[in-house]
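Visitor: 3D model of this:
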Amino acid sequence: MIPELTADNRRFWTGGADGRLHVPYCERCARWVLPPEAECPRCDGALGERAVSGEGTVFTYTVNRHPFNPAVPSPYVVAIVELAEQADLRVATNIVDCEHDSVTIGMPVTVRFEAQPSSGETVYVPVFAPLGATS
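Guide: Now for the predicted structure:
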């Protein structure tokens, strides 16, 4: 499910068109911010955006075996990935391009994007695959 695009989150959801994950960044306190917000939750500073490396590790995960959405074949992995740029910079995502039972906490992963239509625009949903996996 794609959230409604707003001025605060549009770059995060559409930035994958260039193959990079764009994350809000506060110049004032040098913090990355996810989920995207209007201003920095730490210092109330204005947020810009920067592309991150797209690499991280699986912080936690679950394997969904129940077919909640008929368009999404089960089982599938829902994970929280901690991005390499900041210890508490985490994104909810899916793990792809591997067997669901091979996912582990601490597994190194890298971002991929799945293009999806949303209200007349294309959004690029960030998903993650094991580092070194080929799609």
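Visitor: can we go C-alpha only for contacts and neighbour counts from here?
Guide: Will do.
Visitor: Show the contacting residues for the closest residue to residue 31 other than its chain neighbours.
Guide: Nearest residue to residue 31, sequence neighbours excluded (Cα to Cα, 6 or more residues apart in numbering): residue 25, at 5.7 Å. Going by Cα atoms under 8 Å, 6 or more residues apart in numbering, residue 25 touches 31, 32, 33, 47, 48, 49, 50.
Visitor: where does residue 25 fall, helix, sheet strand or coil?
Guide: Here residue 25 is recorded as strand under DSSP: H, G, I helix; E, B strand; the rest coil.
Visitor: Distance of it relative to residue 40?
Guide: Counting by Cα to Cα, to the nearest Å, the separation of residue 25 from residue 40 is 8 Å.
Visitor: Second input sequence below; structure requested for side-by-side comparison:
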Amino acid sequence: MRDGDWPDPPASPESAAFVEAAREGRFLLRRCTACGKAHWYPRSSCPFCLGETAWEEASGEGTIYSYTMLAREDPPRTIAYVTLAEGPTMLTSLVDCEAESLAIGQPVRLVFAQSRNGTPVPCFRPVEAAEPSQAGPVP
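Guide: Alright, predicted model coming up:
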């Protein structure tokens, strides 16, 4: 999908901090203050122990766990489960790539696409072999 073609994510008070950070090019996750596990999709209660969670900035780096190309969509797009460097696995879209060149375990990096109303949507693209690793947020 092209920028501006993504559906608008639902707005909620719980997602406001995520959206604000994404508008600044930062990717946030929630981590449990009790058990210490990070999780995706962000929510205020930990899905593992029901403890409280807090926002933290994530690296935006991960690897492809699984993927498929939706060939019947126009234009076709690739969706994937990406395991983030911080541990959680998230369902997302892979952009700026050819599905035929993808592989399980391939490194990917976060990019924000724009929804119809301009809300940033977290997607990933393959990391080129010569591309340096990035420790901070991804614009």
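Visitor: Now list whatever residues contact both of residue 25 and residue 40 of structure 1.
Guide: Both residue 25 of structure 1 and residue 40 are contacted by 33, 47, under the criterion Cα under 8 Å, 6+ apart.
Visitor: from the contacts of residue 25 of structure 1, which would you call buried?
Guide: For the contacts of residue 25 of structure 1, a burial check counting by 16 or more other Cα atoms under 10 Å picks out 31, 32, 33, 47, 48, 49, 50.
Visitor: The second one pairs with which position in structure 2?
Guide: It refers to residue 32 of structure 1. By TM-score structural alignment, residue 32 of structure 1 lines up with residue 38 in structure 2.
Visitor: Where do the strands of structure 1 begin and end?
Guide: With strands called from DSSP state E, structure 1 shows them at 22-26, 31-32, 47-51, 55-64, 76-83, 90-95, 108-118, 121-130.
Visitor: Contacts for the shortest one next, please.
Guide: Just to be clear, that refers to strand 31-32 of structure 1. 23, 24, 25, 26, 85, 86, 89.
Visitor: one step back: want to try CSV for the contacts of residue 25 of structure 1, with distance to residue 117 of structure 1 as columns?
Guide: Shown next, in CSV, are the contacts of residue 25 of structure 1 (distance: Cα to Cα, whole Å):
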residue, distance to residue 117 of structure 1
31, 30
32, 27
33, 25
47, 26
48, 25
49, 23
50, 24
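Visitor: Alright, that wraps it up for me.
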